[in-house]
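coords below, sequence missing:
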């Protein structure tokens, strides 16, 4: 192990460093403003495609001849727009997954004891033995307890205010109904946790993905996946991949040439017939954002048939012809694919 010795340097020194590495900067003042609001470290991920291979570098991180700072910024801007478009689809897909999960599980177990449909998830028998059921319950209970504490704090402040009793009552009721976790905790004492349809809205998408995989009955998983016209093993795989991409978007991480460490399962059929590798780059489309875009385009047809989301993808790529598509795994004539038409 080596000791880290790189010093922190100010913005003017960062501009000088980039110039010393061979990057053409037409306006150092403009470049400095970008570095102030984006940061050198974040932009460095978008510099790599423009840098010489290590074997050709006399010093570290040298840029290819003719590379300009604006090319790096343009790539960063493209990636930012791509994340926004992907997040738009992910939001609608995520909401639909939460709804499908509880619509299936709630109605399937409505007349079964213990814990009927409204609270189906409280029954540990609904889950595989290895699923961390106690962790699920604790996550929901922690949310309710936290909101209960916040509600009591709000009530105390309201009661200390110098307003009429009726106005205090109105304000307390509004605070109680601000979210369902605090409302349930303040109104019901059995079962101690909120119903399944509220629980599904409180969990992270990652927790929803784990919950789906942890369902004990194969038939339950199949019925949920059927809502999206997918085999359950494919749907399970897609939830895992989409959660990873969602986290990338939420943390503003690089997306355009991201490689998926675990590729999603590919359904059968000609529409999913992807080349093993692209030539001459040897990039695997199934491990790149192109596969994710195909997945989202397909899912958007299931959850929002009238959506023009696929056209937003095409428009973004058209507006940025300078961005290479092979690092994203785009196949030749990708724009002719049925999901993008």
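All right, it came through fine. The structure presented is a predicted model; accordingly, all values stated were derived computationally and were not measured. Numbers count the residues shown, from 1 in each chain.

rest of the way, CA atoms for contacts and neighbours
Will do.

Number of residues surrounding the nearest residue to residue 295 once chain neighbours are set aside?
In space, and not counting its chain neighbours, residue 295 is closest to residue 238: 7.9 Å by C-alpha to C-alpha, 6 or more residues apart in numbering. Burial of residue 238 is recorded as 21 neighbouring residues (other C-alpha atoms under 10 Å).

tell me which element residue 238 is part of?
Applying DSSP states H and E as the criterion places residue 238 in helix 232-250.

Okay, one more to line up with it:
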């Protein structure tokens, strides 16, 4: 098993792999801030054997600079923050559309989400243990139960505290196609496309929220091309994911969509090194 390296050893090892430094003291500061291992995620596309991970020896292409690797890290970090802000807006809107449309359709049952008439039995069977048990510790839900009868809080309280994964399962478990249409159609989508887009949002949100690399992330299931106008070669990459975010955001607010487009444009054009820009274009298909 490998042992930990001191900062000087980290610099020496990077040099031995072919990395060029213009300011070693600044590089040491960055390594102590970001971490040698994490920064390695961003040196990967500069390696000679990229993308053959099973044969990785960390040797870098001639002329690879520490600055270009750090530029890629900075781009990825800032893009992740931009997307998290947009994803939060979309997630809140999906909750609102779900609560409003379905609660009015089943207006006589505020707890329609556990009614087997409207929901798949598996969702109802699993709801207490997999969703509501943890929610019972929430002060808002506790306050509700202290002041109202009933096993569960109504949909407008309960769904507010569900995870995006719970909400996707909830949507998928609705029995009536017409109920699903009420939500999907507000986004200009068919049921199948809407499910695909919210699943894309879930994957992207989780990746962003946990600090994962997104400049070359993959969507294994593939993103539906329409109505978000996804390019054929972007159905599995971050550009396709961003296009879904922009599409969904545009259904909520065209102003916010334009703001996000401008922010990503400015971020891409803020990349200082040509090498980092080329890596972004090649791996994520983002370019302006």
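Yep, that arrived. Every value quoted in this text rests on a predicted model; they were computed, and no experiment measured them.

Superposing both, give me the TM-score.
The TM-score (TM-score structural alignment, normalised by the length of structure 2) is 0.89; 278 aligned residues with a C-alpha RMSD of 2.1 Å.

mind listing the helices in structure 1 by residue range?
Taking DSSP state H as the criterion, structure 1 contains helices spanning 11-20, 28-38, 40-47, 69-108, 133-160, 165-176, 180-187, 196-202, 205-214, 218-226, 232-250, 289-303, 309-319.

Reformat those helices as JSON lines; add distance to residue 5 of structure 1.
JSON lines is the format used below for the helices of structure 1 (distance: least, C-alpha to C-alpha, whole Å):
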{"stretch": "helix 11-20", "distance to residue 5 of structure 1": "16"}
{"stretch": "helix 28-38", "distance to residue 5 of structure 1": "22"}
{"stretch": "helix 40-47", "distance to residue 5 of structure 1": "16"}
{"stretch": "helix 69-108", "distance to residue 5 of structure 1": "26"}
{"stretch": "helix 133-160", "distance to residue 5 of structure 1": "41"}
{"stretch": "helix 165-176", "distance to residue 5 of structure 1": "52"}
{"stretch": "helix 180-187", "distance to residue 5 of structure 1": "48"}
{"stretch": "helix 196-202", "distance to residue 5 of structure 1": "43"}
{"stretch": "helix 205-214", "distance to residue 5 of structure 1": "37"}
{"stretch": "helix 218-226", "distance to residue 5 of structure 1": "51"}
{"stretch": "helix 232-250", "distance to residue 5 of structure 1": "29"}
{"stretch": "helix 289-303", "distance to residue 5 of structure 1": "35"}
{"stretch": "helix 309-319", "distance to residue 5 of structure 1": "40"}
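
out of those helices, nearest to residue 335 of structure 1?
Closest of the helices of structure 1 to residue 335 of structure 1 is helix 309-319, at 7.0 Å (criterion: C-alpha to C-alpha).

what helices or strands is that closest one leaning on?
Counting contacts by 3 or more C-alpha pairs under 8 Å, 6 or more residues apart in numbering; DSSP states H and E, helix 309-319 of structure 1 packs against helix 69-108, helix 289-303.

residues in structure 2 aligned with the longest one?
The alignment of helix 69-108 of structure 1 onto structure 2 (TM-score structural alignment) covers residues 66-105.

so how far does that stretch sit from its counterpart in structure 1?
Compared with structure 1 after the fit, stretch 66-105 of structure 2 shows a mean deviation of 0.7 Å (mean C-alpha distance after the TM-score superposition for structure 1).

chain center to that stretch, what's the gap?
The chain centre lies 6 Å from the centre of stretch 66-105 of structure 2; the measure is C-alpha atoms, centre = their mean, to the nearest Å.

Same check on stretch 147-159 of structure 2?
Between the centre of stretch 147-159 of structure 2 and the centre of its host chain there is 29 Å, according to C-alpha atoms, centre = their mean.

Then stretch 232-245 of structure 1?
Distance, stretch centre to chain centre, for stretch 232-245 of structure 1: 11 Å (C-alpha atoms, centre = their mean).

So which bit of structure 2 is it matched to?
Under the criterion TM-score structural alignment, stretch 232-245 of structure 1 matches residues 191-204.

buried set for that stretch?
Neighbour-count burial for stretch 191-204 of structure 2, with 16 or more other C-alpha atoms under 10 Å as criterion, is recorded at 191, 193-204.

and what of stretch 95-107 of structure 2?
For stretch 95-107 of structure 2, the neighbour count (16+ other C-alpha under 10 Å) marks 95, 97, 98, 99, 100, 101, 102, 103 as buried.

Test my guess that the second one contacts residue 183.
I take that to be residue 97 of structure 2. Yes: counting by C-alpha atoms under 8 Å, residue 97 of structure 2 touches residue 183, with 6.1 Å between them.

before we move on, back to that, tell me which of the helices and strands packed on helix 309-319 of structure 1 sits most buried.
For those, the largest average neighbour count (mean count of other C-alpha atoms under 10 Å) is found in helix 289-303, namely a mean of 20.

tell me which strands and helices that helix is in contact with?
Where contact means 3+ C-alpha pairs under 8 Å, 6+ apart, helix 289-303 of structure 1 is packed against helix 69-108, helix 232-250, helix 309-319.

returning to what we had before: compared with structure 1, how much does the match of stretch 232-245 of structure 1 deviate?
Per the superposition on structure 1, stretch 191-204 of structure 2 and its aligned residues are separated by 0.6 Å on average (mean C-alpha distance after the TM-score superposition for structure 1).

Just the residues contacting that stretch, thanks.
The contact list for stretch 191-204 of structure 2, computed with C-alpha atoms under 8 Å, 6 or more residues apart in numbering, reads 87, 164-165, 168, 172, 177, 180-181, 184-185, 187, 219, 223-224, 226, 241, 244-245.

In contact with the residue most central in space within structure 1, which residues?
With distances taken as C-alpha atoms, centre = their mean, the residue of structure 1 nearest its centroid is residue 246 (0.8 Å). Neighbouring residues of residue 246 of structure 1 by C-alpha under 8 Å, 6+ apart: 87, 90.

repeat that with 10 Å
Residue 246 of structure 1 sits next to 83, 86, 87, 90, 91, 94, 205, 206, 240, 252, 253 when contact means C-alpha atoms under 10 Å, 6 or more residues apart in numbering.

How about residue 175 of structure 1?
Contacts of residue 175 of structure 1 (C-alpha under 10 Å, 6+ apart): 150, 151, 152, 154, 155, 158, 169, 182, 183.

next one: residue 250 of structure 1
83, 84, 87, 244.

follow-up on the earlier one: could the buried residues of stretch 191-204 of structure 2 be laid out in a markdown table, adding distance to residue 132 of structure 2?
Formatted as a markdown table, the buried residues of stretch 191-204 of structure 2 follow (distance: C-alpha to C-alpha, whole Å):
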| residue | distance to residue 132 of structure 2 |
| --- | --- |
| 191 | 26 |
| 193 | 28 |
| 194 | 25 |
| 195 | 23 |
| 196 | 25 |
| 197 | 25 |
| 198 | 22 |
| 199 | 22 |
| 200 | 25 |
| 201 | 23 |
| 202 | 20 |
| 203 | 23 |
| 204 | 25 |
